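[1] Okay, here's the prediction I keep looking at, along with the sequence it came from:
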Amino acid sequence: MPKLFDLLSESNKKELLSEARKPLTSKSSKKGHSKNKTDHKNDTAVSLNVPDFIAFDLETTGLDFRNDRVIEIGAIRFIKGKPEDEFSTFINPGRPVPPVITDLTGISDKELISAPAFPEVAEKLLQFIGDLPLCGHQVEFDATFLSEELKRAGHPAFSGQLIDTALLSRILLQGSTRFSLKAVSEYLQINLDNAHRALFDAMASGEVAVRLIKRISGLPMHIRQTIAACAPGSLFKSLMIQSLNGNRAQVLLQLNKTENPGTRLQEPESYLPIDKNSVGELFSDNGKLKLAVEGFTPRQSQTDMALQVVDTLNTSSILIAEAGTGTGKSLAYLLPSSQWAITNNCRVLVCTRTKNLQDQLLVKDLPLVKKILGEKLRYTVLKGRNNYICINRWEKLLRGEIGNISPRERFAILPLIPWVEKTRTGDIEEQNQFNPKWFSRIWNLVSAESYECQGRRCSCFQNCFFQKARQQALSSNIVIINHALFFSEICSESSFLGKIGTIIFDEAHHLESCGHRYLRVELDTARINLFLDQINNLVLKTGELKAEENIYGHGKELRNILRHMRKSSQKFLEELGSWAEKKAGSSEYQISYHENELDSLIEPAALGTDI
């Protein structure tokens, strides 16, 4: 595949090179978030002209561009934002259409048997496209399939520019929760009657592109500057630069300071009991629960469980309860435990296994409990460090100070730029524009993991999402956590929660398996590579340590050692697996390990101990 820069027109190449050579206009841009200042020549919004393009979509026999084939082509030429001409045809793939594809598209072998093969329409299609960019939803997929079909037909691969409406929607439609073409079309009130048919999808993606390109200038100037600075060379980057109206593309963050979370709650030396009868009345036929919930019917099993929870709290004892479906166990423990936490001005932890239950408690159940018990109740959710974005590391990534990220990864992080400024939690799970599992390497570079955390010394400490979540947890009556965080805390040398006090385990039947998972140590290629990436970031900083001669002079040697470690890591894991299997005598094993037993797998230190 060609480099993205090579796909640009000569005029766009010159524009990007000229932009890159401009000097910085303000020293404050180095830490744009610290003073919340920007350097704008002209904040006037520029009305972008929508470039001419070919709205393009393919239907295929599957997702593998090497082995699957195109079965339908839809292309529409948009000139000055309006559809002017179209190209549409079935393609005989020379193989049966899988039933799952027929179910999805409605295209069967019957429609394709008399259709032309791709080589028969290739020349006509290329003439229709001309030198215009292709526009589509996840257009890289269509462009890759097109390139493979062209090469099989004896033509060069497609090398034109691309406009991806999926990327545009993730950046510009931050209020949406889904970003499929159908969902985006519905959000923008664009008609898409026959989804998964090439011409209809092409028309919808073309109309989406026209709408969204016009919205680019509506983004705040500093966000456009940051996106323009971070985007890889592409038509999208060119559009972002055009929207700047002469301002420089540079990383500028403007973050709101976190709010005061409130007074930290302390566990009292002794607890005040709560009245069992008053809790029971909440669940009665005339109780507050029935007044608050339309259609509520008292259930004796729910009331019995709530009263047992009261007894357990009042006597500081242990309760194990198994509640069947329909019992209403969440409210059975939330109402008495919330009342108890308010009465004693203390904290109760509710520990769950699944995100779905966390969301139910936070969005549905606890607001209801607060409505019944009053505004004094404070509650929050606390997750592990890896769920929160670190502002310091995020800014370093945008400035290119950490990581070496590919164009694909650069496009992936762009929707996070406006999200980071709007989010009040920094919890990556609250957004749907960036998938941390698909881009785990990038997320590991910017999440709030502890190994690089500077604590109060960090310049971003006042804006730290993780610290804010911690402080809110310390000042809340009900704190929702998951089993993984619980085990992480009990393994920590100094838990920030201090004395935990009362804790409720929901989904407790998963505790054993979850504990086994989080109390063990795992080693695999991904973890080794992550560790080496962290070391590499430190090695890159040796260039700044000219005063430290014993370190500065070893930069090249350290990089060579890192390359050797990357090559050797897989071999090490293979030898470790062979050693374990030989010791256990099977591929399923749990074995004992004695000190110095793995010395044969360890290489001598590459550098002296004076570094």
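    Structure received. Numbers count the residues shown, from 1 in each chain.
[2] from here on, contacts and neighbour counts on C-alpha atoms
    OK.
[3] Just give me the longest helix of the protein.
    Taking DSSP state H as the criterion, the chain has its longest helix at helix 555-584.
[4] Could you name the helices and strands sitting against that one?
    helix 525-540 (3 or more C-alpha pairs under 8 Å, 6 or more residues apart in numbering; DSSP states H and E).
[5] structure B:
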Amino acid sequence: MNKLFDFVALDIETTGFDFQNDEIIEIGAVKYKEGSASEQFSVFIKPEKEVPLFIKQLTHITDEQLAGGEKIRDALKSLRNFIGDKILVCHNASFDIGFLNVKLQDCDLPRISNRIFDTLEISKIYLPFVFNHKLGTVAKFFELNLENAHRAIYDAEVTGKILINLLKFIEENIPLKLNYHILEIARYIQPDTDLLFFLEKILEHQKKYAILSKSSPKIDPFRNNYIEHSVENPRELTIEEIFGTKGVFAEKFENYELREGQLQMAEAVLRNFESDEFLLAEAGTGVGKSFAYLIPAIIHTNKTQSRVVISTNTKNLQEQLFFKDLPTVKQCLNLPFKATLLKGRRNYICEKKWQESSLDFDKSFTPFEARHFIYLPVWKEFTKTGDISENTSFNLKFAGNTWKKLAAERHFCLGRKCAYFSRCSLMNVRQKAENSNLVIINHHLLLADMISDNSVLGEYEHLIIDEAHNLPHIAPAELGLSLGFNDFNNFFSQLFSVRGKYQSGILPNLKTAAVKSMIDDSRKKRLISLAEETINFIESEKNIFEEFFLNVGEEVEKKGKYGKLRVKREEDFPFLSKFLAEIIKFLEELSRLAVQIMNELSEIKSSHFFDYAVHTDNIDGVIKRIAEFYDGVTTLYNPDLQQNAYWLENFKTGNEKYPNGILNYAPLNINELMNELLYSKVKSIVFTSATVAIRGKFKYFASRMGLDLLENGKVRELIVPSPFDYQKQARVIVGGFLPDPKDKYFPSQSLKLIKKAIEISQVGTMVLFTSYKDLNYIYDELKEPFYHQEILLLCQGKGISRSALLSEFREHRESVLLGTNSFWEGIDVPGESLSLLILNKLPFMVPSEPIVEAYLEKLQAEGKDSFLHYMLPTALLRYRQGFGRLIRNKNDKGIVLVLDRRIATKFYGKYFIETVPAKTVIHETPIEIYDYLGKWFKGF
């Protein structure tokens, strides 16, 4: 099949992404005939404007090469002659062809109208398991050499090879039936496209040579979510025998170094399990805390046959534990264990929904939704878990509506009654989790399980919460409620939807089943009539939801700040109570109709009604979902504003008429809820993080989490310091001479210091901000001078993903990265790529943030100093997290430069100084700082 097409592979290099204002600087094209390269076309184009430094560094194209380049019109004419009417192959064709067509039009030359195959699109359909679908990643998957990446001629050649390898991959791994399914989806999305032509030719080839095709795929691309470690002769070991200098780890790993802190923490965790206590354990960077709790967990579960649940905040740590750390433990430890990686219900595909939508996808999805649906068939064919997060082609941010129609959900799950139960991804992983010693989850699932009476995790005795410092911020939202137009609209779509001449959903399906049933005519008529009455009621009244959430969005737009608006007094928002009262009436009537339908069904013999259990369970799910909505809406109609934060929110959609408002409601105190829903149900908990204590005390965290309400002696504390020598490896220097951050001159003065510090240091630098406003100001002022100085400036929020920014930052050792909130933690950049960390301001919470503002008012009403009880502790923890980005191993060295003079001038400044392990030096002139930086980084 790899000789199926003759084509020209094409790539361009440009000075940016703007078709109108940026320029093409290189074009490369390679002709492929019968699967091999036969002829090349390569040309540099002389630009009219200066080429950005970043592009020069990316492409390695020199000014000399461009100076000798052709004029754009001549180059484009030559290209058109070279490609003729051949099929063109590009990686991200919409960019290459779009850019070329704009420039062709500018030069009064005909636009490209050839057939175009996009290897980006094709790879997303057929390779949903690669890390991403960049040219280099796909090339690496096919083991293709990409040494000269971002040069047009080399990228064009690799693009051609990728297509050839894709054809071979499809032939060897994708069954004809699966390809036919993909073809039908593509035809529904848009008939007569180049992708459709590509798929049709593949299918023709497969049909012609079906007898010769491979019987089974060669690939096994997805990982499992279950580890089973069986041991014939288990051997009990002490913590010392595992972590000690003569222990198992020392035997298994060369250059193993004993970490006293790791051993100390492991012993404390094991003791905690054995004594049924709660442990607050802070483990500094480099301690190795994940092994310090995984090993004791496995030892204890083997002794007691109990279960340990481990919860993390981030997906990165969750996957590190399961796919990296546990396999290492498995390799070293002669103890059996079973472990499961478990996520929330909506991460898993519903087999019933998949089968039904695959048969009638044109009834289930709009053509726009089907654009995302086409990335699912190959993933579904090979997945072992049904977890959509492993499908790198499917972007949940943009494909949310598509996924909602396929994801497992609580109220409409038939459980063991489902015809597809044996193939259910969710039930499969939950059964594994039930039988596992270790279950790895995230905080969101932990909290969701708490409020659903352990319906997900079942009973367990021991819990480890890593990244525990995030829990006080996550818990209120998870334990509260949020309602928007999509919540109701998606529910109504499940009940009833029309796609062209087709009706689908729970109620039309019920009508169809009633017509075909063997029940008596009078009952049949009543059932059909009730279903139609319910449909008509929804259709006639549901516009209230659109109107309401449109009003909510508009109210936020007019009166809110940063897309949020707090409800402090109900009388300030009369439209809320008006609409909510109407919605309550709507839900009461809808519930009455659903109950009537259920009553009719309950009078029917199951043998007289096809799929009787399915229909009764669906209506039961409808009743429960209505009740859930009713509880939420009545809570918002009668809010307790003393104990909860209530705020309106909107999100940008690009459509002013879209009902984009959201209602949010969250408890201000979670301590009693945590006691009631979690602490009273488990024997032991380990709370751990690198930053959970403040100045050596756990008082703030314990108070926020309700641990101070437990009996004396129940909670133990442990601080394990980092093994790094911060006095030698790091310094914190403070610009005590700068204006106060609230001063109007602070932005310009901080800019001068940032610029000069970077120019003097000439090392990898990260600048952390507390707001996008400050970040954008600094970026706008630095981009031009740094361009001329050939300093690579990277910035969050400029169309480049977080992971891509970090990748570039690590690769270019003297680059500068500007980041805000998400870069203050969870960023690991060891080595010289990060040697200077600049903190623009101390990381205090925004006091106008609705839930923060409400909590501050509550503290004040209780006679407490809200600054000392909340604003300062959260800032100190955040400051420690920011500081922690700098030193990631024992060889790192660097400086943290703080531009916030409040460390030197305010009473609380000493707390920031004391909360980090490195020496803090306050300077009173910029010259002192420049001199200090110059001496520190001399010889770097």
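    On my side now, so go ahead. On a predicted model such as this, the values are computed, not experimentally measured, just so you know.
[6] Going by neighbour count, list what's buried in the longest helix of structure 1.
    Taking 16 or more other C-alpha atoms under 10 Å as the neighbour-count basis, helix 555-584 of structure 1 is seen to contain the buried residues 555, 558, 562, 565, 573, 580, 581.
[7] Any idea how far apart the tips of stretch 405-416 of structure 1 sit?
    Using C-alpha to C-alpha, to the nearest Å, the span of stretch 405-416 of structure 1 from its first residue to its last is 15 Å.
[8] Please apply the same query to stretch 448-463 of structure 1.
    Counting by C-alpha to C-alpha: the opening and closing residues of stretch 448-463 of structure 1 are 12 Å apart.
[9] what's in contact with that stretch?
    34, 255-258, 385-392, 466-467 (C-alpha atoms under 8 Å, 6 or more residues apart in numbering).
[10] go again using 7 Å as the cut-off
    Applying C-alpha atoms under 7 Å, 6 or more residues apart in numbering, the set of residues contacting stretch 448-463 of structure 1 from outside is 257, 258, 385, 386, 388, 389, 390, 391, 392, 466.
[11] what's the answer for stretch 158-178 of structure 1, then?
    Stretch 158-178 of structure 1 is touched from outside by 2, 7-8, 131, 133-139, 143, 146-147, 179, 205, 208-209, 212, 235-236, 414-415, 432-433, with contacts defined as C-alpha under 7 Å, 6+ apart.
[12] Okay, and which of these map to helices?
    Residues of the contacts of stretch 158-178 of structure 1 located in helices (DSSP H): 139, 143, 146, 147, 205, 208, 209, 212, 235, 236.
[13] Now which residue in structure 2 aligns to the second one?
    Using TM-score structural alignment as the criterion, residue 143 of structure 1 maps onto residue 97 of structure 2.
[14] out of everything not next to it in sequence, what's closest to its match?
    On the basis of C-alpha to C-alpha, 6 or more residues apart in numbering, the spatially nearest residue to residue 97 of structure 2 that is not a chain neighbour turns out to be residue 112, at 7.4 Å.
[15] Tell me if the one you found really is in a helix.
    No. With DSSP: H, G, I helix; E, B strand; the rest coil as the criterion, residue 112 of structure 2 is located in coil rather than a helix.
[16] about what we covered before: in TSV: the buried residues of helix 555-584 of structure 1, plus distance to residue 399 of structure 1.
    Putting the buried residues of helix 555-584 of structure 1 into TSV (distance: C-alpha to C-alpha, whole Å) gives the following:
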residue	distance to residue 399 of structure 1
555	22
558	24
562	24
565	27
573	35
580	44
581	46
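[17] what's the farthest-apart pair in these?
    When C-alpha to C-alpha is used, the two most widely separated members of the buried residues of helix 555-584 of structure 1 are 555 and 581, lying 38.6 Å apart.
[18] quick check, nearest of the buried residues of helix 555-584 of structure 1 to residue 94 of structure 1?
    Within these, proximity to residue 94 of structure 1 (C-alpha to C-alpha) peaks at residue 573, which comes in at 44.2 Å.
[19] Please determine how far the equivalent of that closest one over in structure 2 is located from residue 480 of structure 2.
    By TM-score structural alignment, residue 573 of structure 1 lines up with residue 552 in structure 2. Distance check for residue 552 of structure 2 against residue 480 of structure 2: by C-alpha to C-alpha, it reads 19 Å.
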